[in-house]
Structures are given as C-alpha cells and as structure tokens.
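[1] Got a predicted structure plus its sequence, pasted below:
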Amino acid sequence: MNDPSEEGDAARKALAEHPSDEAEKRRQYVAANRDRIRELNRLWRSEHLDRARELNRDSMRRAAARRHREAEVRARGRERAKRWRVEHPERRREYQQRWVAENREKVREYYNRYYEAHRDEVNSRAAARRDADPERTKQITRQWAERNTERRAELQRNRRSDPEIYQSELEANAAARRLKRSLSRAGLPPKRIHLATAAERRANERDADAYFNDPSRPEHLRQFTVFAESLTEHMLKNGARMREFAEAYVSSRARVGLPPVSVEDVVYARAIEIVAERMRRVDLLTGRDVAAAVRSTKAAVLRAERQRQFEGLVRGITAHVHSNRARLSLESKMENQARVRVGKPGEPGESLVVWLAMREIVGRVPISSLSMEDVRNAVHIARLHFLTSSQAHRRAGDDQTHARWVGR
C-alpha cells in the first residue's frame, strides 16, 4: 500500500495544475467511495501505526500554530480597535448612534432575546439603579407621566375595564370617605398613612431576609433573652442596694470635683457588668441589644415598684381605717353635715372614711410611681375591704345581741 503522504503530494500537484477539474473529480470519487476510503485508511493506519501517529502529531501542531496565529491576529485587531475607540470617542459615539438608528429592529430583537434569557438579572439591575437615586427616579416618572397623559389614561381605562377591579376600587374609595367623615364628626384627626415606595419595600425585604436568614440568629436571640431576663432578675433582687452604692459613688465624685454622672447610669452599668460576667456567652450581643435589655429591665422594675407601692397604699389605708374606725366615722359624719350646710350632696360614710384615711397616711406611704387612677383604684379596693369588715362586724354584733336575748 502506498504512503498516504506521497499520494497526498501527487494529489496536491495535480490539483495545482488543474484545480477545478481535479477538485470536482475528487469530490465525486469521495462521494462514491466513502466506505472504501474509510476501510483503506483503517487498514493503512493499522499497518503504519507509528507513521500515522507522527502525521497526526504534525497535523495537531499545524492546527495549534494556526489557532495561535489567528488568536494573535484577533488580539491585535481588538487592541487596535480599543485604541481607536479611546482616541476617537466622538466618532465612536456617532457610529454607535448611527448603527442603532439604522438597525432598530435588530436592536429590539437583541434586547428582547437577552431579556428573555436574563429576565431576573435585568430586573434586579434596574431596581438597583432606581433605588440608588430615588429622587431621580421620581423625576423621570413624573416627566414620563406629563409627556404621556393619553397613554396613562388609556392604561387606567384598560385596568378599570375589569368589573372586579373597578368594583373593588369603588368600595375602597367609599370606605375611605366614610372613615374620613366618622373621624371628622368625632373631632379626631384624619387617618395618616405612610405610602411605602417600591424602593422602601425592597429595602425592608432585604433587611428582613438578612435578619431571618442569618445562621447565627437563634444563638443571638438566646443570648439576648438570657441577658435581658438575668438583668431584670438582678435589678429586682438587688436594685435598692445597688442604688445606695451608686448614690454614694456619685457623691464621692462630686466631693473630689469630678464631672457629675447619673445614678441610673451607674446602677445599670454595674448591673450589666455583673450579668455579662455570669453569662457563658455574650459575643453576639450588640450595643442595641444591651440598650433594649436595659429599657425592658427599667420597665419591669417600674412595674414592680408601682405594684409594690399600690399594695402598700391599700394595706396602709386598710390598717389606718381599722385602727381609727371610730374617729374616722365621726369625722365622716361631720364632713357630711358640713357639705349639707353649704348645699353640696352628701357622700356615703364608708367612702368618706376611706378618703380621710388616705389623706392622713399619704405622706407616710411612698406613692411616687402611682398615677391618680392608681390612687383611686387603691381607695376603691380599701373601701371594699372596709365594707366587708363592717358587714362582718355588724354580723358579729347581731350574733352577740341574739345570744344575750336567748340567754334571758
């Protein structure tokens, strides 16, 4: 079997002498003898494996060199084009504008094709541009609306052509008018609604995603919960003692001429330090977390102090009424007589007794955390205690009288 390289040389020589005829004959021969050519090539490769591999390597080297040359040519062309664009920005811009103007349909097709393939990415980039400059976005929207009044009206008509949408808008408008009239008749200000823009809604969604998808969030919440509960428990248990220490510390600072500080700040700074030292982990707590825990603790301490003062006032009134029942009853009768003389209506004796007792002990019982409503509630509860005890006292007197009559 002949060497394919020699046959190839002969074929190339004949092709050079008669290019059109030889090429046509070769195409016809190849088309008519594909299987035979394939079999001959396979047999020659099996008999001349080393030569076939050498020819294959040569072919691959030529192909690699050709690709390398083509890549260099393309790179040089790109570099020349880049330099030209940098050196002639105006001509580049004019060319782009001219090409776009001459190929509107093609540009629209390119854009639609890219948008279909990258819809989410395009929308996210557009939303990011709008969010980066909301004022510019509002201005563009307003200008578009001014330029396209008819288009806006058409869009609104198309939207309201749906009976369900139109009916829902009518009902919403009617409900808003009824609410406005009701608030006006009641002397209340109109309802205030903050309309969140799309940029604000997207920002809120990003913040929510960052908050709820944070893998450290469960541990963060655990640390905050334990810290807040421990701080509240510590202040409820040791608040009075720590306040005495803080007052002494502030006084000592004032004596040596240091700047004044708040007693509350000293108390809670020390409490935070103590609670943080006792906890196992506080590495995820932030300054906002500590401030929120302090606010929660202050509210809990205030509620506890308010409840303590309320119960102390009720006990004080009740005890004072029981200890001075006769005197307070006499004074309540005198008070009612004085009210009748000046033309005022009288009050039930039990109520006057309780109010007189409250006025007498109010200077001795702490009520700094109580409101007037709390004081009224305390007086009401003390009055109920007084009525209950009075009824029990009357029943005991009736039983004694009945026993004496029975004994006779």
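    In hand now; what should we look at? Numbering: from 1, shown residues only.

[2] okay, CA-based contacts and neighbour counts for the rest of this
    Will do.

[3] Tell me where the stretch 101-250 of the chain has helices.
    104-117, 119-132, 134-147, 149-160, 163-185, 198-212, 217-255 (DSSP state H, counting those that start in this stretch).

[4] go on, the stretch 251-400 of the chain?
    Taking DSSP H, counting those that start in this stretch, the helices of the stretch 251-400 of the chain run over residues 263-278, 287-323, 325-341, 349-361, 372-407.

[5] next, the one to line up against it:
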Amino acid sequence: MNGPFDEDTAPRKALVNQPPDHDQVIEKAGRSRQPDRHAETRRRWVTENRDRVREMNRRWRAEHLERARQLNRDSMRRSTARQRRQAELRDSGRERAKRWREEHPDRVREYKQGWVEENREKVREYYNRYYANHRDEVNARAAARRDADPDPDRTKQAHKQWAERNMERRAEVQRIRRADPEIYQAELEANAAAKRLKRTLSRLGLPPKQLHPATAAERRTNEREADAYFRDPALSEHLRQFTVFAESLTEHMRQNGARMREFAEAYVATRARMGLPPVPVENIVYARAVELVTERMRRVDLLTSRDVAAAVRAAKAVVPREERQEQFDRLVKTVVTHVHRNSARFVVDAEMENQARAHRGKPRVPVESMVVQFAMQEVIERMPTNRLTVEDAWTAARIAQLHIATSFEARPDTVDNPIHRPSIG
C-alpha cells in the first residue's frame, strides 16, 4: 500500500511543498536521538488507528494516482530484481555443490556414513516420521520391488531367515496383537470353526478342505489383473456379448441338444469305422453349437477363448438341470393324466394285487399308492427319463399320489405303507 500513512511510517500530516517549521525540526531531532522509542510509538499509533490510516491512504492514492502507480511499479521492479538475484545465488550455490560432490565422491560417501553413525537416533526418527506420513507409498514401492524380483524363492528364504533370527520379536508382536479382546476372540472363533469343519468332514468320510496357498505377490497380481479388467472401457460391451452368447448357447442346447447328439453319435461311429481316433460326443455337440450361435450373433469381436469355454461350462451345468426339471414335471403330469384315464383298470389291478398279498400273508397297500405305481411303470416305458434318478421317480410318484388322492375313497382296511420305488428304464 503506497501513501503517506503506511503501517511502517510515522503518524504525520501530509504537508506538500511547505517548509519545515521549528516544531518539526525539534520533533525530527528527537526521533533521531531515540529511534527505538519513536518506532514503538509509531507502531502503537498505527495499531490504534487502523481505520484512520486506511482512509488517509485511500484519499492520498485518489489524489496522487499516477504517483501511486509509479511507486507500485518501482516496488515490483525492485522485488523482481531481488528475487532474481536470490534465485541466481541459490542456483550458483547448488551448481558449485554439485560439482564438488561429483569431484569428491569418496569424501561425500565418508561424510554421509559418518553422519549416519553419529546420528542413529535422529535417522531412525526421520525414517519413522517419513513412514508415518507416507505409509502407503513406502509399502507400494516395497511390494513393487518384491514383485519385480525374478527369484521369488529368494524372497521367501530371506523372510524365513529373518523370522528365525527374530523369534522373540515376532512373539512380542503376536502378544501385542492378541491383547485386543476383539481380535483374540475372533481368532478363537475362527480356529473353533475350522476344527468343527474338519471333524464334520471326517465323520462324513469326505476329504479335508483343500486350500490353495497364494503368496502376497500372487494376490497383488490377481488384484491388478482384476482392476485392469473391470476398468476396461469396453467392459460393458464385452459383458453384453458374453451374456447374450451364454444365454443363446444354453437355449440352443435346450431346444436342439437331442438332435445334435444323434448327429454327433453317428459322426463318432463313422470315424470309428474309418479307423480315426475317437472324439468325445459332447465336444462335437458343443463345438457345432458354438459355431451356429456365433454365426447368428450380431457382434462377437470382444469374445475370447476363455469366454467361450466359460459359456460352454455354464451350458453343460444348466442344460442337464433344466432337462431334468422338465422331465420331472412331464412325468408327474403324465402319471396323473394316465391314472385319470385308466382309473377303473388300475383299481381292479390294485384289488387283485391286495388279494394276492393277503393270500401270501402280507399287509394290504393303499389303493392310490398301488395305482400310482402301476401308472408310473407304464409311463416310464414310453417317455424319456434319462435325466432322472430313482429318487426323482419316487418323489414324482409321491406328488402324483397327492394329486389323485381325492379321486379315491378312503378304505378302513388299508394300511398306509410307503409306496414302492419304481424302476426307471
């Protein structure tokens, strides 16, 4: 701020083109004899009259605008020149120090080693403070250095040797960590759960839980690959193509799987007659299905071999399950319809069977159970049930029996025995 009343100037009146009077001469002489006292008086007066100083400076600037601008320009030039001189001085000092270090590397190394030896505590304090402020950066650099090691076994061996040399320190770290009640309780619960799982698997005759140990470097590599995959800008289109391809492949196999398997079996038989190596039928079926589905899709440019393999695995898992459910529902519906259409014949056959059982000294079977059994045996012979198991047939018979139970009158002389499991052809 330029003006007659700056905060570092004395409080005085603006006297322009006026000769100094006697009082001013005496005041100036007093200021020269006691500069410290006068400076303190100036600072106190400026502090107590901030608004007045600001107003007087504003009026002076308004009355002497060109002079204020010139003072500002002169001040900026002096400041710029001073900063340039200081920068040149610093640069020249750095250059001289750099040349000296290049000319005397042994002395520099000796000085650094000596300083570190004399200031161990200070160096440790610097390192701890830097690590506290840049923990993530330090850990990231260390992890990158370990990941770039061409011999990971050497790193493992170094860690093992360090652990053997610092057993007491590791034990102390573990004690400090387990001093937290929550951490200690979590570890106890995890150990107990692992033991329970091991005992359960052993009682069931199953193998123990198999774990694939992964090193920290492998986990970081997997995380980087996953991050690169999910940050890919083409991921949305890639996922769309994969989803459409997987759904189309599954639907195609559901609709045309039987016909394609017949063709594949004939092709395999032809190869066998020609003396060619055998090829699995499923490989031929899914290879042809993939070819047909990709020809019908609009875009498949982002699909990879891994995507195709994943879609094939999904189809192999989904198609049999859906075919099994479809055969199960059709079996239940067909059995119920067959019973309703032939109920009279089945009832007569059931009565004859119960009479034969009574003649052999066996208990009677509920009529509806026997009717369902007869109908199940006739239906299974003329419809595909290759996806169903014996347990599925038994469950279908129970459901069909519930559907037709209202069609038969309860008989007081029957015994509610479980239905016999029919055999699936």
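    Cool, got the structure. Since the structure is predicted, the reported quantities are computational estimates derived from the model, not experimental observations.

[6] Drop the TM-score for these two in here.
    Once superposed, the chains reach a TM-score of 0.60 (TM-score structural alignment, normalised by the length of structure 1), with 307 aligned residues with a C-alpha RMSD of 4.2 Å.

[7] Please dump the helices of the stretch 101-250 of structure 1 into a markdown table; it should also carry mean neighbour count for every row.
    Output for the helices of the stretch 101-250 of structure 1, formatted as a markdown table (neighbours: other C-alpha atoms under 10 Å):
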| stretch | mean neighbour count |
| --- | --- |
| helix 104-117 | 12 |
| helix 119-132 | 13 |
| helix 134-147 | 12 |
| helix 149-160 | 12 |
| helix 163-185 | 12 |
| helix 198-212 | 12 |
| helix 217-255 | 16 |
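
[8] hang on, the earlier thing: want to try TSV for the helices of the stretch 251-400 of structure 1, with mean neighbour count and distance to H234 of structure 1 as columns?
    Listed next are the helices of the stretch 251-400 of structure 1 as TSV, based on neighbours: other C-alpha atoms under 10 Å; distance: least, C-alpha to C-alpha, whole Å:
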stretch	mean neighbour count	distance to H234 of structure 1
helix 263-278	16	7
helix 287-323	17	9
helix 325-341	15	41
helix 349-361	19	32
helix 372-407	14	27
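
[9] now the counterpart of D232 of structure 2 in structure 1: how far from A208 of structure 1?
    Matched by TM-score structural alignment, D232 of structure 2 corresponds to D214 in structure 1. D214 of structure 1 sits 10 Å away from A208 of structure 1, going by C-alpha to C-alpha, to the nearest Å.

[10] Any idea which of the helices of the stretch 101-250 of structure 1 gets closest to R270 of structure 1?
    Nearest to R270 of structure 1 among the helices of the stretch 101-250 of structure 1 is helix 217-255 (8.3 Å), distances taken as C-alpha to C-alpha.

[11] now for the closest one, which elements pack on it?
    Helix 217-255 of structure 1 sits against helix 263-278, helix 287-323, with contacts defined as 3 or more C-alpha pairs under 8 Å, 6 or more residues apart in numbering; DSSP states H and E.

[12] Of all those helices, which one is nearest V406 of structure 1?
    helix 287-323 (30.2 Å).

[13] Just say helix, strand or coil for R26 of structure 1.
    helix (DSSP: H, G, I helix; E, B strand; the rest coil).

[14] Now for it, how many residues are close by?
    Close neighbours of R26 of structure 1, defined as other C-alpha atoms under 10 Å, add up to 14.

[15] so which of the helices of the stretch 101-250 of structure 1 comes closest to S20 of structure 1?
    Set against S20 of structure 1 and scored by C-alpha to C-alpha, these come closest in helix 104-117, at 39.7 Å.

[16] and the closest one, how far out from the chain's middle?
    37 Å (C-alpha atoms, centre = their mean, to the nearest Å).

[17] same check, this time on stretch 184-193 of structure 1
    When C-alpha coordinates are averaged (C-alpha atoms, centre = their mean), stretch 184-193 of structure 1 and its chain have centres 29 Å apart.

[18] Over to stretch 153-170 of structure 2?
    Relative to its chain's centre, stretch 153-170 of structure 2 lies at 31 Å (C-alpha atoms, centre = their mean).

[19] do the same with stretch 337-352 of structure 2
    Centre to centre, stretch against its chain (C-alpha atoms, centre = their mean), the figure for stretch 337-352 of structure 2 is 61 Å.

[20] before we move on, what about stretch 217-236 of structure 2?
    In terms of C-alpha atoms, centre = their mean, the gap separating the centre of stretch 217-236 of structure 2 from the centre of its chain is 9 Å.

[21] same question, stretch 136-152 of structure 2
    The answer for stretch 136-152 of structure 2 is 21 Å, by C-alpha atoms, centre = their mean.
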